[in-house]
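K.L.:
3D, please:
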Amino acid sequence: MKIKAAITHAQGEPFKIEEVELADPKSNEVLVKIVASGVCHTDAVARDAAIAPLPAVLGHEGSGIVERVGEGVTTIQPGDHVVLSFAHCGHCENCLTGHPTVCETFNDLNFGGINDDHTHRLSQDGKDLSTFFGQSSFGTYAISHERNVVKVDKDVDLALLGPLGCGIQTGAGTVLNRIQPEFGSTIAIYGAGAVGLSAIMAAAIVGCKTIIAVDVHDSRLELAKKLGATHTFNGSKVDVVKEIKAITNGGTHYAVDTTGVPPVVRQCLQALRPLGTAAIVGVTPEMTIDVHNDLMAEGKTMMGVIEGDAVPRVFIPQLVEYYKAGKFPFDKLVKYFEFDQINEAFEASKNGSVIKPILKIQQ
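P.N.:
Purely as a prediction, here's the structure:
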């Protein structure tokens, strides 16, 4: 079928909305009419650093309505409202033990440009286009494997829900699924973007006593307070480690770094109390840490977390229920853009004027 999609033709080029061909869904696949798709930093990295084969149709926070299902699909049916999440094999040891975010073939399935069966569904003028994250949701329609498709409540605005498939899931899941802070514990979140603010809301849900937001934008820190932060620090104006240790009597029990900025990663380690745990979520370049003083000597733990260590078909509906109950107001992070404003949406994300842009693909 002919669809409209935003194509990344070459590294660093602006998106171009053009007509492409989308093949029929195969066994265990679902055809989704895309209603909206979140704009994520990972999409920008794929465009600018070519971490996936180009040309490609990017987009990996899609939400939409199921149009058709392939042979063997049993959990999804036409008319269902769904969110598309990351691809995973479903049969490796990590998938089978509830950790599909570290699927043994995660990189191949999400960044390799091909579908689950190692073929393509997208093409233009007879030439294959790469798929991204097993969905390519920057298009009017997308095909995804059944296990990557999450059925959601029809009572909630479907256009809002796409970011639950990656960014929002990453922040909330890192807190709720992986580090699991105890009631009354202390936590610092470094970076108050979509991922960090989602982590703050999650920390409020579990009852952390002290929730500290660190960022360099005062406007984001103000929003962090409204979403559950008890304290905020502008890292460009104060000694963050000193301030955190002062208000927590020696450091936080937990920390989440969403920035990937080496000096900030070191701060998050140094501001932990003995036996504290830091979860690193941001894509961090090679850096140097003092393993003895920053980790080993005080029994601290440093871990990497991908996609919030979530099982999307379990976790995303839980987040929707928290949203409906008024405990996870992630709608305060978003601003909508029309599909043909895709390049403006990416610029708004880059310059920080919008925390989570969402493209309305079809009305």
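
K.L.:
C-alpha only now, for contacts and for neighbours.
P.N.:
Noted.

K.L.:
just the helices in the stretch 201-350 of the chain please.
P.N.:
For the stretch 201-350 of the chain, the helices defined by DSSP state H, counting those that start in this stretch occupy 218-226, 240-248, 262-270, 312-324, 342-351.

K.L.:
Those helices: which one's closest to residue 211?
P.N.:
helix 218-226 (9.3 Å; Cα to Cα).

K.L.:
Leaving out sequence neighbours, find the closest residue to the residue most central in space within the chain.
P.N.:
Taking Cα atoms, centre = their mean, the centroid of the chain lies closest to residue 167, which sits 2.0 Å from it. Spatial nearest neighbour of residue 167, excluding adjacent residues (Cα to Cα, 6 or more residues apart in numbering): residue 195 at 5.4 Å.

K.L.:
any idea which element the one you found lies in?
P.N.:
Per DSSP states H and E, residue 195 falls inside helix 194-206.

K.L.:
Would you state the strands of the stretch 101-250 of the chain in chain order?
P.N.:
Listed in chain order, the strands of the stretch 101-250 of the chain (DSSP state E, counting those that start in this stretch) span 122-124, 127-131, 141-145, 149-151, 186-190, 210-215, 231-234.

K.L.:
so who does the closest residue to residue 336 other than its chain neighbours touch?
P.N.:
The spatially closest residue to residue 336, leaving aside those adjacent along the chain, is residue 358, at 4.8 Å (Cα to Cα, 6+ apart). Going by Cα atoms under 8 Å, 6 or more residues apart in numbering, residue 358 touches 36, 37, 38, 39, 159, 160, 163, 334, 335, 336, 337, 345.

K.L.:
Please provide the structure for the following sequence as well, for comparison with the first:
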Amino acid sequence: MQAALVVRSSTGFDFEISFVDIPTIGSSEILVQLSATGVCGTDMALASGEVGPTCQILGHEGIGRVVQVGESVPAGDIQINDRVGIAWLRDICGKCAYCLHPGGETRCAEQLNSGRKINGTFAEYAVVPARYIIRIPDHVKTSDEALAPILCGGVTAYKALRVCGAAGGQWVAVLGAAGGVGAFAIQYARSMGLRVLAIDAGESKGQYCLQLGAEAYVDVLGADSVADQAATITGRRSISAALVIAGSAKGYQTALEILGPFGTLVCVGIPPPHELVSFHPLLFIDKGIKIIGSAVGTREDIIDAIEFVERGLVKADIVPVRLSDMPRIAKEFGEITGKYVIKYDVHGQLQL
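P.N.:
I've put the predicted structure just below:
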């Protein structure tokens, strides 16, 4: 099969397009033939090597069809040609304190992650443990290319909004709004009846955010005080939740400054290890602010997030590419709006 292998050097990283063996499955695994996969910012962070060891094959926003089922997989659990997703979470233990907590599987202490502990979706085939399958419901007719980005970027935004506590008609701020996850956050928030204040760096990103459904935009590069500008835009109504998508200490500090009484700071973006956010506890005591950490989403969250797409309420801004484009994408990543989605050539089922 064809795969994009990450190659690191003293000057950075690149992707090398190579032919490698189709993986062999174990008795309790399934083999999936990929038809599409998104390219996520996390893939670039993993490729850099700055977040620890990885596999050579990254990628975690894949959609495909089952082409082989292990002999120990219970009959009826999964069928050949079933449509499935391959996301960041590839397997969980199901018994740790996190897994036993409702909705806690995304923090499983023994989790396997695509590209980090098991080969990812930048290849034509991938192996999935049968006990952790993301089945795409039969009634979903949205294309594989449109669904792929929902498996990480989309569900990350959706889950952050689900846990933020804001109700319809209230203001939420999205910091890093013009990026891949931020663009989804604007659309999901709008679809949930929330009023969106988009915040990012650069005047050119404003029109994009407004087109996606944001009610207003603040350019941090052109604002003397983001907090004052936010207060003016909202008519001094409280901002109920601030989703920090772009991971920087400054972004978190800005979010704290604009939150209203009893607001919620939702931590999504991850700053570099050396960047720490400084605050005095009195800020939280006086204003009643809560801090919540949100990480991707459960299998149920993914299906819920997909339903918004199927209903036409949320749409990924797709930039279609081929697997052979990965070396170029690595150099250009972050320079465009929209979501790179790799489309694979699928010429019938694999004969095994």
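
K.L.:
so what number do they get for TM-score?
P.N.:
Once superposed, chain against chain, the TM-score is 0.87 (TM-score structural alignment, normalised by the length of structure 2); 332 aligned residues with a Cα RMSD of 2.1 Å.

K.L.:
hmm, back to that, highest mean neighbour count out of the helices of the stretch 201-350 of structure 1?
P.N.:
helix 262-270 (a mean of 21; mean count of other Cα atoms under 10 Å).

K.L.:
how much does that one stray from structure 2?
P.N.:
Here the mean offset of helix 262-270 of structure 1 against structure 2 after fitting is 0.8 Å, by mean Cα distance after the TM-score superposition for structure 1.

K.L.:
any idea what residue 152 of structure 2 aligns with in structure 1?
P.N.:
Following TM-score structural alignment, the counterpart assigned to residue 152 of structure 2 within structure 1 is residue 166.

K.L.:
What of residue 44 of structure 2?
P.N.:
Per TM-score structural alignment, residue 44 of structure 2 is aligned with residue 44.

K.L.:
contacting residues for the closest residue to its match other than its chain neighbours?
P.N.:
In space, and not counting its chain neighbours, residue 44 of structure 1 is closest to residue 346: 7.4 Å by Cα to Cα, 6+ apart. By Cα under 8 Å, 6+ apart, the contact set of residue 346 of structure 1 is 39, 44, 357.

K.L.:
For residue 205 of structure 1, state which of these is nearest.
P.N.:
Checking the contacts of residue 346 of structure 1 against residue 205 of structure 1 by Cα to Cα gives residue 357 as the nearest, at 24.3 Å.

K.L.:
Which residues are in contact with the nearest residue to residue 92 of structure 2 once chain neighbours are set aside?
P.N.:
Closest residue in space to residue 92 of structure 2, ignoring its immediate chain neighbours: residue 111 at 4.6 Å, by Cα to Cα, 6+ apart. Going by Cα under 8 Å, 6+ apart, residue 111 of structure 2 touches 89, 90, 91, 92, 93.

K.L.:
So how do I select the buried members of those residues in ChimeraX?
P.N.:
Burial among the contacts of residue 111 of structure 2 is assessed by 16 or more other Cα atoms under 10 Å; the matching ChimeraX selection reads:
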select :89,90,91,92,93
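
K.L.:
Which of the contacts of residue 111 of structure 2 sits closest to residue 255 of structure 2?
P.N.:
residue 89 (28.5 Å).

K.L.:
Can you report how many residues neighbour the closest residue to that closest one other than its chain neighbours?
P.N.:
Distance criterion Cα to Cα, 6+ apart; nearest residue to residue 89 of structure 2, sequence neighbours excluded, is residue 113 at 4.9 Å. The local packing of residue 113 of structure 2 (other Cα atoms under 10 Å) involves 20 other residues.

K.L.:
where does residue 113 of structure 2 sit relative to residue 87 of structure 2, distance-wise?
P.N.:
8 Å (Cα to Cα, to the nearest Å).

K.L.:
swap in residue 180 of structure 2?
P.N.:
For residue 180 of structure 2, the distance to residue 87 of structure 2 - Cα to Cα - is 16 Å.

K.L.:
Correct me if wrong: residue 270 of structure 2 contacts residue 250.
P.N.:
No: using Cα atoms under 8 Å, residue 270 of structure 2 makes no contact with residue 250, being 11.9 Å away.

K.L.:
so which of the contacts of residue 346 of structure 1 hold up in structure 2?
P.N.:
Among the contacts of residue 346 of structure 1, the contacts conserved in structure 2 (both residues aligned by TM-score structural alignment, their matches' Cα atoms under 8 Å) are residue 44.

K.L.:
Which ones among the contacts of residue 346 of structure 1 lie within helices?
P.N.:
residue 44 (DSSP state H).

K.L.:
Throw the contacts of residue 346 of structure 1 into a markdown table and include neighbour count, thanks.
P.N.:
What follows is those, written out as a markdown table (neighbours: other Cα atoms under 10 Å):
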| residue | neighbour count |
| --- | --- |
| 39 | 26 |
| 44 | 18 |
| 357 | 25 |
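
K.L.:
quick one on the thing from earlier: what is the aligned counterpart of the residue nearest to residue 44 of structure 1 in structure 2?
P.N.:
Checking TM-score structural alignment: residue 346 of structure 1 goes with residue 330.

K.L.:
how about residue 311 of structure 1, what does it touch?
P.N.:
Contacts of residue 311 of structure 1 (Cα under 8 Å, 6+ apart): 98, 99, 100, 101.

K.L.:
and residue 66 of structure 1, that's in a strand?
P.N.:
Yes: remark: residue 66 of structure 1 belongs to a strand, assigned using DSSP: H, G, I helix; E, B strand; the rest coil.

K.L.:
Against residue 145 of structure 2, how distant is the nearest residue to residue 326 of structure 2 once chain neighbours are set aside?
P.N.:
Distance criterion Cα to Cα, 6+ apart; nearest residue to residue 326 of structure 2, sequence neighbours excluded, is residue 15 at 6.1 Å. According to Cα to Cα, residue 15 of structure 2 and residue 145 of structure 2 sit 21 Å apart.

K.L.:
next one: residue 93 of structure 2
P.N.:
The span separating residue 93 of structure 2 from residue 145 of structure 2 equals 30 Å under the rule Cα to Cα.

K.L.:
got it, and residue 232 of structure 2?
P.N.:
40 Å.

K.L.:
try residue 173 of structure 2
P.N.:
Where residue 145 of structure 2 is concerned, residue 173 of structure 2 sits at a distance of 28 Å (Cα to Cα).

K.L.:
Pick out whichever of those two has more residues nearby.
P.N.:
Taking other Cα under 10 Å, residue 173 of structure 2 and residue 145 do not tie; residue 173 has more neighbours (30 against 24).

K.L.:
Just give me the match in structure 1 for the more buried one.
P.N.:
In structure 1, residue 173 of structure 2 lands on residue 188 (TM-score structural alignment).

K.L.:
list the contacts for that match?
P.N.:
211, 212, 213, 214, 252, 254, 255, 256, 268.
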